[in-house]
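> The sequence and its predicted three-dimensional model are supplied below.
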Amino acid sequence: MNYRILAINPGSTSTKISVYDNDQQVLVKGIDHLAEEISKYDRIQDQFNMRKEEVLNVLNENNIDIKTLSAVVGRGGLLPPVKSGAYLVTEEMIDRLVNRPVLEHASNLGALISHEIAKEIGVNAYIYDSVAVDELTDIARLSGVEGMDRASLSHALNSRAMAIKYAKENDKKYSDLNLIVAHLGGGISISIHEKGQMVDIVSDDEGPFSPERSGRVPCKTLIDRCFSGNYTHREMLKVIRGKGGIVSYLGTVDVREVEKMISEGNEKAKLVHDAMIYQISKGIGELSTVVDGKVDAIIVTGGIAYSNMITSAIKKKVEFIAPVAVLPGENELESLSLGVLRVLNGEEEARVYKEESLANA
């Protein structure tokens, strides 16, 4: 059976799309949205029609008839906690994302645009491995403060896709393996996958710093800064997400620039670069304890995984735990498309999104 799948991944200033015929990519395109255009909208949800029309225009320009699509999949947005895998986009999901989003985020538009295009041609719309995937065990959820439980927000889409890919390439089942996946990008998250379940994570605000996020910072110092009177709530959020990490030390979010600085003898750049590697390795080691050290492989992925300087240093620090596989790239469009292809092929079953059933999904 041949299937054609449109994948839509909205970001803050762009919308990336791809078309796959089964597992073969036939179109990939990034649509950039000018700052002047984005600034016209008060809420991210208000960008829906503009982004949808631009997606349709690109498909038309590339002679892709939407009537040939078998399914449409969007990046899963910030919903209440959901399980991994595929969810059918329902009216309840649309209502949540439009009227009661957990947080305004560009990825929320993935389901909205997918649903509208799919409805027009009479096929199903899906999300796959939402940002809100939550499979934490009860013991992993406790933070140390009553009423302040840990939340599962991570790069679930690419992390699970690379874990599944690793298993397949090694003739094993994802559900039979214990894998640690470190996603290294603008934000860094690390996850432990125990026999097919993402049972714990080190999120981007409780672990390694990254190019633009602070990671774990000293709580007392953070509280003092929050109440210093020198920062607004919004400014403090920016301190940890957007202005934290490498950019706070070196004024750049580009790891390639940092490595150029190092090659030119910049000692501070080397220290910051090494500290990020150190913290990533600590996070991997931390999660190895979740499965009593019985880790089958460690996977390093994300855009920063293209840096041999970083991946080789991480490997040196953690390969005593398990073999290290480097699968670079964000791979989000591929992950969305191949996830839904498994649903269409009957290898996975899509869940039906219903608010009242989330707790038992």
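Sure thing, it's come through.

> C-alpha only now, for contacts and for neighbours.
Noted.

> Which SSE is immediately downstream of the helix or strand containing V73?
If you go by DSSP states H and E, V73 is part of strand 71-75. The helix or strand immediately downstream of strand 71-75 is strand 86-88, counting by DSSP H and E.

> roughly how far is that following strand from the heart of the chain?
17 Å (CA atoms, centre = their mean, to the nearest Å).

> Could you list the buried residues of the next helix or strand after it?
Moving toward the C-terminus from strand 86-88, the next helix or strand (DSSP H and E) is helix 91-99. Under the neighbour-count criterion of 16 or more other CA atoms under 10 Å, helix 91-99 has M93, I94, R96, L97, V98 buried.

> closest to L112 among the residues you listed?
I94 (6.4 Å; CA to CA).

> which SSE is the closest residue to the closest one other than its chain neighbours in?
Spatial nearest neighbour of I94, excluding adjacent residues (CA to CA, 6 or more residues apart in numbering): L112 at 6.4 Å. Assigned by DSSP H and E, L112 belongs to helix 108-121.

> One more to weigh against that first structure:
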Amino acid sequence: MPEKAPVCSGLVERIGIEGSFIKHTVYRNGEKFSIEESGFIANHGEALRQVLALLTAGDYAVIASPDDIAAVGHRVVHGGEHFSGPTIITEDVKHQIKKLFSLAPLHNPVNYKCIEVAEQTFVNAKQIAVFDTAFHQTIPEKAYRYAIPESYYKENGIRVYGFHGTSHKYVSEQAVNWLKQKDSKIISIHLGNGCSITAIKNGQSIDTSMGFGPLSGLMMGTRSGDIDPSVIFHLMEHSGYTLAQLSTLVNKASGLLGVGGSSDMRDIRKMINEGNAAATLAIQLYAYRIKKFIGAYAAVLNGIDAIIFTAGVGENDSNMRAAVCSELEYLGIELDPTLNTAYKGELKEINTAAAKVKILVIPTNEEYEIAHQCYGLIG
């Protein structure tokens, strides 16, 4: 920092499921050198330990020792109302993150574990939390409050918080620069293992699909998205489900996995090609939910200048982009099939020339956004 070009980059995929692997790329003198290591990686703590080994040892090392690092930025999913920007991690901050475990059960415990591993490894570095909820602090009260008695908000903090804020912030800023207009109405669609959609007006989040926790809204890899609460009551009353069983059901056993048989979109596509009807239904449900939210947010924004597809599925699955954009001509959304299928990895328009709404594919860069915010905090 402050240069945007990375010294190295990497990714750990399929943590906790078959086919785990690590990609590690180093950039030197205008060239890049990559390795890939496979082997089962049980959890995020083990993943981070293997990443740290790659950073410090062998031909692809980029630091001599952990002391070369001044700051470590951590994506933390849930910050509640406590945090609206990047924050140096203290024992009190860790306590607040821990208090929110129940609101982000798939993420905050993992984030906390990685903070502890990083503290033990980069002893002299500042540990900084960048919260996914921070970008959504601009959502107005009429959008973040639930229609339950006010005491539950004041005493228990029950409200919409929103997530994927780091990603939505980054791609929406890229879109504003692309559009070259001060006033903008943008719908940002983040599709990965977790999925969310955000209405962004003049650079500020005004509504988003995830709510109190990162479970509501769109269908996801293992999460159900929106579900009638009556289903939960019914299963408790008539089938004897415990709260723990219900949490596992909607957080870890639903979504693409529950309907189609896998949480990975690539596996789902393979099963569709093999004639699997359940996988086909999973894709239809997934796209349908997104279209419903586009319509709702078009109303909230009173128009759309652009929609953004980003994250693993949004950037890489042209069939999903086509399914989402189909039959939305009345909103001015018209996809160019050739541009859509030809898309490769950089900010591009994939709409027709005559379309009133820009359809943008923008690779998210949460790592850069986190680093940028950390550098701004300590710089």
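Perfect, thanks for sending it. Since the model is a prediction, treat every value here as computed from it, not as a measurement.

> got a list of what V131 of the first structure touches?
V131 of the first structure makes contact with G76, G77, L78, L153, S154, H155, A156, L157 under the criterion CA atoms under 8 Å, 6 or more residues apart in numbering.

> May I see those residues organised as TSV, with neighbour count and distance to A182 of the first structure added?
Output for the contacts of V131 of the first structure, formatted as TSV (neighbours: other CA atoms under 10 Å; distance: CA to CA, whole Å):
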residue	neighbour count	distance to A182 of the first structure
G76	29	20
G77	29	21
L78	22	21
L153	19	14
S154	23	10
H155	29	9
A156	26	11
L157	26	12
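
> picking up where we left off before, tell me what the helix holding L112 of the first structure is packed against?
strand 4-10, helix 48-61, strand 71-75, helix 91-99, strand 124-128 (3 or more CA pairs under 8 Å, 6 or more residues apart in numbering; DSSP states H and E).

> Run the angle between the third one and helix 108-121 for me.
Right, the one you point to is strand 71-75 of the first structure. Angle of strand 71-75 of the first structure versus helix 108-121, following axes from the mean of the first three to the mean of the last three CA atoms, to 10 degrees, is 170 degrees.

> Touching strand 71-75 of the first structure from outside, list them.
With CA under 8 Å, 6+ apart, strand 71-75 of the first structure has contacts from 3-10, 107-111, 113-115, 117-118, 123-130, 336-337, 340.

> S20 of the second structure reaches N43, doesn't it?
No - assessed by CA atoms under 8 Å, S20 of the second structure is found out of contact with N43, at 10.3 Å.

> who's more crowded, those two?
Each of S20 of the second structure and N43 has its neighbours counted (other CA atoms under 10 Å); S20 has more, 17 against 13.

> Please tell me how far that one sits from H44 of the second structure.
11 Å (CA to CA, to the nearest Å).

> now swap in C325 of the second structure and tell me
Taken as CA to CA, the span from C325 of the second structure to H44 of the second structure is 35 Å.

> Same drill for these two, tell me which one is more crowded.
Using other CA under 10 Å as the criterion, C325 of the second structure and H44 rank with C325 on top: 21 against 17.

> Give the equivalent position in the first structure for the more buried one.
Mapped onto the first structure by TM-score structural alignment, C325 of the second structure lines up with K315.

> again with A287 of the second structure
The alignment partner of A287 of the second structure in the first structure, by TM-score structural alignment, is I277.

> Checking the nearest residue to that match once chain neighbours are set aside next. Helix, strand or coil?
Excluding the flanking residues, the one nearest I277 of the first structure by CA to CA, 6+ apart is I314, at 6.2 Å. Counting by DSSP: H, G, I helix; E, B strand; the rest coil, the backbone at I314 of the first structure sits in helix.

> give me the number of residues near I314 of the first structure?
22.

> gap between it and G147 of the first structure?
I314 of the first structure is 35 Å from G147 of the first structure, by CA to CA.

> ok, now G215 of the first structure?
From G215 of the first structure to G147 of the first structure the distance is 22 Å (CA to CA).

> Of those two, which one has the most company?
Between G215 of the first structure and G147, G215 has the larger neighbour count (other CA under 10 Å), namely 23 against 8.

> Which residue of the second structure sits opposite that one in the alignment?
Aligned partner of G215 of the first structure by TM-score structural alignment: G225.

> Run through the strands of the stretch 151-300 of the second structure in chain order.
185-191, 195-201, 204-208 (DSSP state E, counting those that start in this stretch).

> Select only the buried ones of the contacts of strand 71-75 of the first structure in ChimeraX?
Here is the ChimeraX command that selects the buried residues among the contacts of strand 71-75 of the first structure (16+ other CA under 10 Å):
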select :3,4,5,6,7,8,9,10,107,108,109,110,111,113,114,115,117,118,124,125,126,127,128,129,130,336,337,340
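
> Select the longest helix from the second structure.
With secondary structure taken from DSSP state H, the second structure has its longest helix at helix 277-301.

> Now that one on the first structure. Mean distance?
By mean CA distance after the TM-score superposition for the first structure, the fitted helix 277-301 of the second structure averages 2.0 Å away from its aligned residues in the first structure.

> so the next helix-or-strand element following that helix corresponds to what in the first structure?
Moving toward the C-terminus from helix 277-301 of the second structure, the next helix or strand (DSSP H and E) is strand 306-310. Strand 306-310 of the second structure corresponds to residues 297-301 in the first structure, going by TM-score structural alignment.

> For I188 of the first structure, see how far away the residue nearest the centre of the first structure is.
The centroid of the first structure falls nearest to H155 when counting by CA atoms, centre = their mean (2.7 Å). Computed with CA to CA, the distance linking H155 of the first structure and I188 of the first structure is 8 Å.

> for I113 of the first structure, same thing?
Relative to I188 of the first structure, and taking CA to CA, I113 of the first structure is found at 27 Å.

> What of E120 of the first structure?
Taken as CA to CA, the span from E120 of the first structure to I188 of the first structure is 37 Å.

> again with G242 of the first structure
G242 of the first structure sits 13 Å away from I188 of the first structure, going by CA to CA.

> more neighbours, the two?
Set G242 of the first structure next to I188 and count neighbours by other CA under 10 Å: I188 wins out with 28 against 19.
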